[in-house]
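> Dropping a prediction and its sequence here:
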Amino acid sequence: MSTGPVGVAIIGAGNISGQYLGNLTEFPDVRVLALADIDEARAAQAAGEYGIEVSGSPQDAFAIPEVEIVVNLTIPAAHAEVALAALRAGKHVYGEKPLALDVAGGRAVLAEAAERGLKVGNAPDTFLGAGIQSALRAVAAGVIGEPVAATSALESMGPEGWHPNPAFFYVEGAGPLFDMGPYYLTALVAALGPVSSVAATGRKSRTTRVVGSGPNAGATFPVEVPTHVSALLEFAGGCGASSTFSFDSPAFKRVLEIGGTEATLALPDPNTFGGPLLLRKPGEEEWSELPIEGTEAGRGIGVVDMARALRSGTGHRASGELGMHVLDVMAAISNSVADGAFQKVAADLRKPEPLPVAWDPREATL
């Protein structure tokens, strides 16, 4: 078994890459050895900014023997293709969400990894942050009593107001469900266990949208997917949840609550790593804030957890199996929108193990 920091290559130098690069080049248990992109000039520029020695094409990164984990930050349409190429090059893969555009693609990635004895990790890793981890510990400790039901909502007018190239948010495998749903669904599954069935409705408010910023401001692009989805989730453990995912709401909203027999817990925005974490008991007029403990280091902590698991021979938490279950749930929601019927979901996933409170990606352990 290898020792020392784990070599990493990042594929994709787009919008989200800055957060990963800023963290992974600082976390001591990983070493970023290469940055690749189909736009090699963009990769070279970013590599220079972060002191990464090698830039170029994905194939250039795969060819580096010391690279053990490929971090796949490509657009969703390329997630499965890049993951399969990395696995076939003998690399473990950690990818941005969703795992793939569809269930078949996700299962192909996991099957390839299993055949080759390689690990797959998948974002979001926000549920490993102090806020959600503290909420998971509170639920497990019985702070809210027996969990009964949950409510989640992601509502906004969509990313075209701030993203310079937003069209990919509105194609198959994106929209509010596939783009933002993984944050909410991952947190709910981590707290309540796997989903067993879903029912949903959805609509597309407009057939085209307008780029609101950047050099393409004013340009229109087509909308291929529902932009407002309302879902009912049934969990294998008996809880239920109602979830809304919308790019059609002028009221910016981020809600994630779990109600129990003794109290209700208001979790932090699951697209963040910190708090606040709030509790409200029967008869109380105001929420009280609970302390949070854990890391708030940001995107990439799932990669560090995976790297440490490689060295220890243990499992990692932001796993491909978790990402696959969330993809199964989102696909079932989409199918329910299309046919108006309840959809069953395979519920054989085990909840990820909690992080130790003192777990710190900025501390060298390898």
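That came through fine.

> From now on I want contacts and neighbour counts done on CA atoms only, so please keep to that.
Noted.

> Identify all contacting residues around the host helix or strand of V148.
Per DSSP states H and E, V148 falls inside strand 147-155. Applying Cα atoms under 8 Å, 6 or more residues apart in numbering, the external contacts of strand 147-155 come out as 139, 176, 180, 184, 192, 238-261.

> Now, of these, which are buried?
139, 176, 180, 184, 192, 239-248, 254-260 (16 or more other Cα atoms under 10 Å).

> So which of those belong to helices?
139, 176, 180, 184, 192 (DSSP state H).

> Turn those into a markdown table, including distance to A85.
Output for those, formatted as a markdown table (distance: Cα to Cα, whole Å):
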| residue | distance to A85 |
| --- | --- |
| V139 | 40 |
| P176 | 28 |
| M180 | 26 |
| Y184 | 29 |
| L192 | 34 |
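
> Now the two most distant members of these.
Across these, no pair lies farther apart than V139 and P176, at 27.2 Å, counting by Cα to Cα.

> now V225: how far from L185?
When distance is defined by Cα to Cα, to the nearest Å, V225 is 19 Å away from L185.

> ok, and here's another one to check against it:
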Amino acid sequence: MNGGPVGVAVVGAGVISGQYLRNLTAFPDVRVLGVADLDAGRAAAAAREHGVPASGSLAEILALPEVEIVVNLTVPAAHAAVALESLRAGKHVYGEKPLALNLDEAAKVMAEAANRGLRVGGAPDTFLGPGLQTAAHTLRSGLIGEPVAVTVAFQNLGPESWHPDPEFYYRPGGGPLFDMGPYYLTALVSLLGPVARVAGSTRRARAERVVGSGPKAGTLFPVDVPTHVNALLDFPGTATATATFSFDSPVGRKLIEVIGTEGALLLPDPNTFGGPLLVRGPHDADWREVPVAESTAGRGVGVLDLARSLRAGTPHRASGELTLHVLELMEAITESGERAEFRTVTSAVTAPELLPGGWDPYASTLS
């Protein structure tokens, strides 16, 4: 398969799959060939809604020879197993975050891919949107001087008020750090490069939570992970970041502020693809807006970049190495909170290359 659109299959037809399928079926450089789910009816319904020709079990979808990339949208506990089965079937894999529940599982995925000459990619891909791409260009232009410090905050009362089936958010692989942390940590690594060491402090506010909507409303379920996390991250030769991730706060916050020697940048919400991006110099009375192109990106642009990179023989940006590094950061923060000590980060990654000017998800590069 040396040319033309790249065949893709989606595994997991849950809530997030609608966004992926809507975008992937609109990109000219990929062709969605199948949807798999443990619930065959749900897979069939998703396939019908988005005009996908096949649906069924994972094994049935992996048997389609035209499928080159499997997009793994299953729950975190299944990420590694689905990735390994897909790799063993000769498919590249792109997964929702986190890459796996822990580093041991993630290492097996990466080793399997390396042994088979296949690629691994993963969410989040929001750093490929014009908002964070413009932030990277602005930072590298020297507008705010050298980065010195970063403040990060994600805070709310948790997803159980709106999600009809929220238990998985409070199992291993969930919580505010593993659920929302990847957006913020990936944004930081894409801007500043890898983290060398971390410290963390964690707590669990309540042993149980209550489903707030849907058919399970009123149901109690256990909380197995920290729900409030504070972290300190050291970027070698550059900034130090402080971060808070919380499902215990009545005050909603979504913040990434980069302080430099000549000013500060206020970044967009890293769970989105657009702006606004704000800058403030040492003599400015207030923030001013940095122009950001209108976002045509959405969930799945990382899959598209992987597909185009496969055809071009170039590195993809939302890479397995990047997702592995972010997973190690989260695991090290959790371990630091348990042991009350700094933890060294050993995985190596470089900040992804910026997208070329004029990069357009809807203009084919494969002609």
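Great, that's in hand. In this text, all values refer to a predicted model and were calculated from it rather than measured experimentally.

> What would you report as the TM-score here?
The TM-score (TM-score structural alignment, normalised by the length of structure 1) is 0.99; 366 aligned residues with a Cα RMSD of 0.9 Å.

> taking the contacts of strand 147-155 of structure 1 one by one, which sit in strands?
Those of those mapping onto strands are 240-246, 253-260, per DSSP state E.

> Which residues are in contact with L233 of structure 1?
Residues near L233 of structure 1 by Cα under 8 Å, 6+ apart: 195-199, 240-243.

> Apply 6 Å and report the result again.
198, 240-241 (Cα atoms under 6 Å, 6 or more residues apart in numbering).

> Quick one: the residues you listed as JSON lines, columns for distance to R308 of structure 1 too.
Shown next, in JSON lines, are the contacts of L233 of structure 1 (distance: Cα to Cα, whole Å):
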{"residue": "V198", "distance to R308 of structure 1": "35"}
{"residue": "G240", "distance to R308 of structure 1": "34"}
{"residue": "A241", "distance to R308 of structure 1": "34"}
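
> next helix or strand past the longest helix seen in structure 2?
In structure 2, assigned by DSSP H, the helix with the most residues is helix 320-339. Next helix or strand after helix 320-339 of structure 2 toward the C-terminus (DSSP H and E): strand 343-344.

> ok, average deviation of that following strand from structure 1?
On superposition with structure 1, the mean distance recorded for strand 343-344 of structure 2 (mean Cα distance after the TM-score superposition for structure 1) is 0.2 Å.

> Which other helices and strands does that strand contact?
Packing partners of strand 343-344 of structure 2 (3 or more Cα pairs under 6 Å, 6 or more residues apart in numbering; DSSP states H and E): strand 197-203.

> how big's the offset between the strand it packs on and structure 1?
Averaged out, strand 197-203 of structure 2 is 0.5 Å away (mean Cα distance after the TM-score superposition for structure 1).

> Could you check the angle that strand makes with helix 320-339?
Here strand 197-203 of structure 2 runs at an angle of 60 degrees relative to helix 320-339 (axes from the mean of the first three to the mean of the last three Cα atoms, to 10 degrees).

> Quickly note the distance from the residue most central in space within structure 2 to P270 of structure 2.
Centroid check for structure 2 by Cα atoms, centre = their mean gives P124 as the closest residue, at 1.8 Å. Distance, P124 of structure 2 to P270 of structure 2, by Cα to Cα: 9 Å.

> joint contacts of these two?
In contact with both P124 of structure 2 and P270: Y183, using Cα under 6 Å, 6+ apart.

> residue boundaries of the helices in structure 1?
17-24, 40-50, 58-62, 79-88, 103-116, 130-140, 175-192, 301-312, 320-339.

> List of residues touching the fourth one?
To tie it back to what came earlier, the one meant is helix 79-88 of structure 1. Residues contacting helix 79-88 of structure 1 (Cα under 6 Å, 6+ apart): 100, 105, 109.

> and what of the longest one?
Outside helix 320-339 of structure 1, the residues that touch it by Cα under 6 Å, 6+ apart are 99, 120-122, 199-202, 343.

> Going by neighbour count, which of the residues you listed comes out on top?
When neighbours are counted by other Cα atoms under 10 Å, L99 leads the contacts of helix 320-339 of structure 1 with 33 neighbours.

> hmm, back to that, neighbour count winner among V225 and L185 of structure 1?
Neighbour count, other Cα under 10 Å: between V225 of structure 1 and L185, L185 has more, with 25 against 22.

> so what's that one closest to, chain neighbours aside?
V326 (6.4 Å; Cα to Cα, 6 or more residues apart in numbering).
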